[in-house]
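Colleague: below is the structure, and that's it, no one-letter string:
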């Protein structure tokens, strides 16, 4: 390997096998659904966005004694830089509301968020 060092990060899939099977079953069941069916569907989800970089470890391939070379380093900020949580939706007609979630979302806050933002997107 001519002095190359590096590691490949092991990753766990976000979906468990039972979830993958459920989505596959859903897709196979609905693949021939008419367009009118999808006109009444609204998909929504939430995501966390890091302000600066990622919290996960990053790996690079490098030669010996080049650990501090600029192309082998990743800039960081102290205390992680923070993050925001976003909730959004889309339908066959296009995208809906994109809302910043201000606090940790439990079941009741999620329902309140839906009550406040879902109607405008429908």
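Modeller: Right, received. Where do you want to start? Just so you know, these numbers come straight off a predicted model, no measurement behind them. Numbering: from 1, shown residues only.
Colleague: only C-alpha atoms from now on, for both contacts and neighbour counts.
Modeller: Will do.
Colleague: what about the closest residue to residue 98 other than its chain neighbours, which SS state?
Modeller: Closest residue to residue 98 apart from its sequence neighbours, by C-alpha to C-alpha, 6 or more residues apart in numbering: residue 88 at 4.4 Å. Assigned state for residue 88: strand (three-state reduction, DSSP: H, G, I helix; E, B strand; the rest coil).
Colleague: give me the neighbour count for residue 88.
Modeller: Counted with other C-alpha atoms under 10 Å, residues neighbouring residue 88 total 18.
Colleague: now residue 37
Modeller: With other C-alpha under 10 Å as criterion, residue 37 counts 10.
Colleague: how about stretch 52-70: buried residues?
Modeller: residue 62 (16 or more other C-alpha atoms under 10 Å).
Colleague: so which residue is smack in the middle of this protein?
Modeller: The residue lying closest to the centre of the chain (C-alpha atoms, centre = their mean) is residue 47, at 5.1 Å.
Colleague: from what I can see that one touches residue 86, true?
Modeller: Yes - assessed by C-alpha atoms under 8 Å, residue 47 is found in contact with residue 86 at 5.4 Å.
Colleague: that older thread, distance-wise, check the residue nearest to the centre of the chain relative to residue 118.
Modeller: 17 Å (C-alpha to C-alpha, to the nearest Å).
Colleague: same question, residue 19
Modeller: 25 Å.
Colleague: more crowded one of those two?
Modeller: With neighbours defined as other C-alpha under 10 Å, residue 19 and residue 118 compare such that residue 118 has more, 17 against 11.
Colleague: residues in contact with the more buried one?
Modeller: By C-alpha atoms under 8 Å, 6 or more residues apart in numbering, the contact set of residue 118 is residue 97.
Colleague: hey, where'd the helices end up in the protein?
Modeller: Ranges of helices in the chain, per DSSP state H, are 17-30, 35-38, 107-121.
Colleague: ok, structure two:
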């Protein structure tokens, strides 16, 4: 399973939700501080299997089909070897347009024995998204103040991820697929 993710120096740049009492929205405990400087981020590509994690590849610039293809060329075979699965795996990715570009499909058909075709608009199927959340929680225990310290924390925590952790996520695939079928493509708990 392969995907990319963005990690911010000072946490999420997305919306945050909190449970609060009525008319308490402006109390400091219910507010997320904003970053006036240094709100930089790092983009990474990674992959996982039931055997563990592959390489963690740092992306310079904006991820597009060309950078994605380079990430696959540079890391996929090495990652499969690192995980001990070589050619014995089913490659999985989501339907992001850069993942489904003709260039990527052509490379995959020549370099990957088998890959799973996923339904359009289905973020529920790839358990690596859960691994990114896990990694983000782990790096928040570090004192991150720059891109370099963020990269160091990401690498350190990525290399600590156990095969037990990834196996649990991979084992959830059948339940994920069943949930998608039951929900007829609508969102699931995954």
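Modeller: Structure received. Values in this document were obtained by computation on a predicted structure and should not be read as measured data.
Colleague: circling back to that earlier point, translate the residue nearest to residue 98 of structure 1 into the numbering of structure 2.
Modeller: Aligning on TM-score structural alignment places residue 88 of structure 1 opposite residue 46 in structure 2.
Colleague: quick one, what contacts residue 100 of structure 1?
Modeller: Contacts of residue 100 of structure 1 (C-alpha under 8 Å, 6+ apart): 84-87.
Colleague: relative to residue 29 of structure 2, how far out is the residue located most distally from the centre of structure 2?
Modeller: The outermost residue of structure 2, judged against the average C-alpha position, is residue 23 (36.2 Å), by C-alpha atoms, centre = their mean. Separation of residue 23 of structure 2 from residue 29 of structure 2 (C-alpha to C-alpha) stands at 13 Å.
Colleague: returning to what we had before: how about the helices of structure 1, which one is nearest residue 97 of structure 1?
Modeller: helix 107-121 (5.8 Å; C-alpha to C-alpha).
Colleague: buried ones in the closest one?
Modeller: For helix 107-121 of structure 1, by 16+ other C-alpha under 10 Å, it's 117-118, 121.
Colleague: now stretch 47-64 of structure 2
Modeller: For stretch 47-64 of structure 2, by 16+ other C-alpha under 10 Å, it's 47-59, 63.
Colleague: measure the residue nearest to residue 98 of structure 1 to residue 19 of structure 1 for me?
Modeller: For residue 88 of structure 1, the distance to residue 19 of structure 1 - C-alpha to C-alpha - is 21 Å.
Colleague: same thing with residue 70 of structure 1?
Modeller: 41 Å.
Colleague: residue 92 of structure 1 too?
Modeller: Taking C-alpha to C-alpha, one finds residue 92 of structure 1 at 23 Å from residue 19 of structure 1.
Colleague: now do residue 44 of structure 1
Modeller: For residue 44 of structure 1, the distance to residue 19 of structure 1 - C-alpha to C-alpha - is 17 Å.
Colleague: repeat that for residue 106 of structure 1.
Modeller: For residue 106 of structure 1, the distance to residue 19 of structure 1 - C-alpha to C-alpha - is 21 Å.
Colleague: quick one: residues in contact with stretch 91-99 of structure 1.
Modeller: Contact with stretch 91-99 of structure 1 is made by 38-43, 86-90, 117-118, 120-122, as judged by C-alpha under 8 Å, 6+ apart.
Colleague: mind listing the strands for structure 2?
Modeller: 2-8, 41-49, 52-59, 90-91, 114-115 (DSSP state E).
Colleague: and residue 181 of structure 2, how many neighbours does it have?
Modeller: Around residue 181 of structure 2 there are 12 residues (other C-alpha under 10 Å).
Colleague: what does residue 153 of structure 2 align to in structure 1?
Modeller: Aligned partner of residue 153 of structure 2 by TM-score structural alignment: none.
Colleague: grab the nearest non-local neighbour of residue 153 of structure 2.
Modeller: According to C-alpha to C-alpha, 6+ apart, the nearest residue to residue 153 of structure 2 is residue 139 (5.7 Å).
Colleague: residue contacts, the one you found?
Modeller: The contact partners of residue 139 of structure 2, by C-alpha under 8 Å, 6+ apart, come to 150, 153-154, 157.
Colleague: any chance of the residues you listed in CSV, plus neighbour count and distance to residue 70 of structure 2?
Modeller: Formatted as CSV, these follow (neighbours: other C-alpha atoms under 10 Å; distance: C-alpha to C-alpha, whole Å):
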residue, neighbour count, distance to residue 70 of structure 2
150, 23, 23
153, 21, 24
154, 23, 21
157, 16, 24
